[in-house]
Structures are given as C-alpha cells and as structure tokens.
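Q: What follows is a predicted protein model with its sequence.
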Amino acid sequence: MSDRPGPHRIPLATRAIGVITPSANLVVERVTAAVLADFPEVSAHYSRTPVRGSKDGHPDAYDLDGMLGAARLLGDAALDAIVWNGSKGASIGFAHDHALIATIERETGIRAATSMTAIESELRRLGLTRVAVVTPYRGDYQERLVATLAGEGLTVVAEAHAGVADNLAYMRVSETEIAALIRRVSAARPQVILTLCTNFPAAWVVADLERETGLPIWDSTLAGVFAGLEAAGIDPHPARAWGRLFEGDEAP
C-alpha cells in the first residue's frame, strides 16, 4: 500500500471567504491561495466584476451592477465574509468603499470588507499619515491617486509608478522592477509604503523588501486577504511571513 496521503487526509475547510476580483485580474487568486496555505480551515471562493482594457467605464465610482451581481452569486453560498480585493478606492475615495460594504452587507446579509478599508483602518489605528506609493499606473492616474490620498489626510512623501496603461498588463511588471520602485521611494523614509493595484504582483517581494528597507510595506492584494480574514473573524497572524501587515498590534 502506498504511503502517500490520500484525499481523506486533507484537512476539511470549515470557514469560507468570498472574493470579488476584477475580471482582468490573475494576481488576486494566486496571492489568496498562497496566503491561505497557512489557513487549512479556510477556503476562498471567487466571483468577478468587469474591469478590462485601459478605459474605466465608471471612473468616479463603482460599477454597482457588476459588483452586486458578483456579491449576490457569492452570497448564495452563505459564506463567512465577502471581500472586494481591489484598490480603486485609493483613486475615488474611501467613502465609496464604505458605501460598497454597506450595500453588499444589505444585499447578502454577509459581513463585507475591502482592500482599501483594511489599509485605511490600519493607518488610522496606528496613527500613520506619511506614506509612499508604488503602482504600475501611468502618470495621470498616479496623480489622481496621490491627490485622492491627500484628500483622505495622508501625506504622500514619495511615489513611483511603472507607467502601464492596460489592466491586463499590470501583472506583467517584473518583481525586479517592483523592487526597484520600492527601493526608490524608501529613500524618503515614509512611515509605510503602499503598493497599490491588486493585479500588480508586489506581494511576492514585500517581506524581503521590508527586511531590506526596515519599513513596513502594505500591499493592496495582501490587504484584501487580510480584510477577508478579519471580516470572517479569523486571526490573520499565521500569515505573518507575508509581511508586517499581518503581524498585529505593534506600530511600525
């Protein structure tokens, strides 16, 4: 008889998180699956909302029809939480994320969260206001994002962007280029570096660059996983290997 473990030995997930992701995104599922490897009791279930190309059909708000369609399908599974793993709130304002959460919860009866409300909550909890921002975006969108964060009371002391215009191409920015962008903004010594865009594969370099720079780096895709765990009432600390966002109560 083979000594290989059979399917019956795989831990049975008893908790479930629903994840809404942009339709052109391949990074969210990959990062979520990698992080949840530390949480065998938790399964992730995905639904998509239309986001494609270089033009946003709803530049100043969310496509609520798309969002709620995705949320309702997830709601059919009676999950523990639903999270929007997207960073658009950084460019249109956090109030839109709070309104989205309230609408999803009203429509589904399931607790909801977003990547950006998780980041906002941690910034406020720790009293952090001086941030640096790294994204894959082109310059005009980056300018809008920085202005929006300033309107939220944050001082952006440095920014760097890859200059990519197409949603599908964000995921193709290399880890080497992402690391270089992070190193560039770290010279300004912000209180925290934010890597924003959930189709931007920054999650894989966060822990190493935190050790190298001595600065916390909060990635929006990782923040979406963090938000989903917290909304489901699950301690996120077992994922601390993914960076200081998961470490808990200590200020950076």
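A: Yes, it's here. These numbers were taken from a predicted model, which means no experiment stands behind them.
Q: switch to C-alpha atoms for all contacts and neighbour counts from now on
A: Will do.
Q: Quick check: which element contains residue 17?
A: strand 15-22 (DSSP states H and E).
Q: Can you check which helix is longest in the protein?
A: Across the chain, the longest stretch assigned as helix under DSSP state H is helix 94-108.
Q: Packing partners of that one?
A: For helix 94-108, the elements it packs on are helix 64-75, helix 89-92, strand 112-114, helix 115-126, judged by 3 or more CA pairs under 8 Å, 6 or more residues apart in numbering; DSSP states H and E.
Q: Now the element after the strand holding residue 17, going C-ward?
A: Where DSSP H and E defines the elements, the next helix or strand beyond strand 15-22 is helix 27-36.
Q: For that next one, name the packing helices and strands.
A: Taking 3+ CA pairs under 8 Å, 6+ apart as contact, the helices and strands that helix 27-36 lies on are strand 42-49, helix 220-231.
Q: mind running it again at 10 Å?
A: The helices and strands touching helix 27-36, judged by 3 or more CA pairs under 10 Å, 6 or more residues apart in numbering; DSSP states H and E, are strand 15-22, strand 42-49, helix 220-231.
Q: Below is structure B, check it against A:
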Amino acid sequence: MSTFVSPKRIGMLTPSSNTVIEPYTSRLFMPFMETVSVHYARFKVTGISLSPESVKQFDHDTIMEAAHRLAEASVDCIAWSGTAAAWLGMEQEQALCRRITEETGIRATSTMAAFAEAVERLGAKRLALITPYTSEIQDAIIARYQAAGFEIVHDTRLEDQGNFSFATYPSDQIKGYAMSAAESKPDAILIVCTNFRGAPIAAEVEAAIGIPVIDSVSITAWQTLRLVGEDPSEIMGWGSVFAL
C-alpha cells in the first residue's frame, strides 16, 4: 500500500476584488500538482488611491486576521500577494511579514520582497514600470524606486482606481505596453499589480526583445516555491524569472 505524502502548502493573502491571482497561480503550479498546494485568504480591497480610506484597507490588523485563517491550514509559508508596498513603503510591509511570523510561527514573504530580490539578482538598475494605477500612485512608486537608487526609464499608467477593474485589461494590451517599454532599453520591465494579466505575455515579449519581464503574480510564485524547497525552473514557458 502506498503512503500518502502531504503536499507542501503555500498560503497567499489576496485582495478581495482580485480575480487574477488564483487562476494564474493554478496554471503556474501545474508542474507541482502532486507536491504543492496553494491556499488563499481574502481581505477587503476595493479601490486603490492615496485617500485615507484606501490606505486603511492595508491596516495590519485587518491583514493579520486573514493570515491567522491561513495558519489554521498549517501552511508552510504565507505570502502577501499584493503590491501596496510599492507606494506605501517597504518598511511597512517588512513589519507585516515579521508580525505574521511572530504570531503564527510561519515564514512570510511578499510580492514586493520578491521583486526586490529578483531585481538584485538581475543587477537591474534601469527599470521600466507598467501598472494600471493612477498618477498619484504611480508617482509615489517611482519616487520610492528612485530613492532606492533605481532609474525609471519608462512608465505606463492607466489611471484606473480599480481594484476589480484591473483584471479587465487583456493580456495583448499589456503585451503592447511591454513592447513599447523596450524602446527605452531598460534592464528589466516590471509589471506591478497582482490583478493585472502580465504573466502570460512575459515569455513571448522576452523572446522578441531580449529583456527580462517580471510580472507580479509570477514573481510571487517564484518566491514561494523557493521558500518551500521546490525548484521554480520546472515552470517553463512563463518567462525567464523562473530560471533565476
């Protein structure tokens, strides 16, 4: 009689109005169907701006409630699968990850932490930025990257306050933005939003322009697989990030 081996379990904290993370992550994790499972907890996020009401959506107490529900599933790591730290600051997010680990005993990471590690590994300093966000959000993101020593050589912003609406832009539209971004000759193209359909176009764009394309959903998958001891390079056809 064969013995059942429990899969490694990844927990993801997900904005409530996000409809991209789950289906795309499921597709990315197909090579790990027998060895890794992914579980989600949602907390309310219905719009993105710098208003006090919007910023309050990312209150740590609210997110921790969702993190504790994931901990009850005995997950091996918890990832905050969102990009708010890009405009609110990495210090806040690092504090959240520390709190998750302190209160649950489970390793924690985030999409923006994964971006930071990938960009460092690539040695990328000249970045192109593609998001669906408004100018107030985009300008805040650019200012934080510049303060960290990066040069933003191109940026695309769709002036959308979302969050649900971010998922309505088709992948081909995002591919067009990435091809245009390549004209500025960045070291890497960053698609920053976990409710944006950038993951499926990364490999095709990279083949055409020879520049790494880092998508938010993809980089979160890359990071969490590494945390549970799996090899992300088993994911093929979704871009060079999985070979980092």
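A: Sure, I can see it. In this text, all values refer to a predicted model and were calculated from it rather than measured experimentally.
Q: after superposition, how close is the strand holding residue 17 of the first structure to the second structure?
A: Strand 15-22 of the first structure: mean distance to aligned residues in the second structure after superposition is 0.6 Å, counting by mean CA distance after the TM-score superposition for the first structure.
Q: The second structure: matching residues for that strand?
A: Counting by TM-score structural alignment, strand 15-22 of the first structure lines up with residues 8-15 of the second structure.
Q: May I see the buried residues of that stretch?
A: Buried residues in stretch 8-15 of the second structure, defined by neighbour count with 16 or more other CA atoms under 10 Å: 8-15.
Q: one step back: for the longest helix of the first structure, give me the average deviation versus the second structure.
A: Helix 94-108 of the first structure differs from its equivalent in the second structure by a mean of 1.2 Å after superposition (mean CA distance after the TM-score superposition for the first structure).
Q: Residue 185 of the second structure -> the first structure?
A: Using TM-score structural alignment, the partner of residue 185 of the second structure in the first structure is residue 189.
Q: scratch that, residue 150 of the second structure
A: Under the alignment by TM-score structural alignment, residue 150 of the second structure pairs with residue 154 in the first structure.
Q: Just give me the neighbour total for that match.
A: Residue crowding around residue 154 of the first structure was assessed by other CA atoms under 10 Å; the count is 17.
Q: surely it meets residue 145?
A: No. In this structure, residue 154 of the first structure sits apart from residue 145 without contact. The criterion is CA atoms under 10 Å, and the distance is 11.4 Å.
Q: Among the helices and strands packed on helix 94-108 of the first structure, show me which one is buried the most.
A: With neighbours defined by mean count of other CA atoms under 10 Å, none of these is more surrounded on average than strand 112-114, at a mean of 30.
Q: re earlier: same list (the buried residues of stretch 8-15 of the second structure) but as a markdown table, adding distance to residue 83 of the second structure.
A: Compiled in a markdown table, the buried residues of stretch 8-15 of the second structure are given as follows (distance: CA to CA, whole Å):
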| residue | distance to residue 83 of the second structure |
| --- | --- |
| 8 | 25 |
| 9 | 22 |
| 10 | 18 |
| 11 | 16 |
| 12 | 13 |
| 13 | 11 |
| 14 | 11 |
| 15 | 10 |
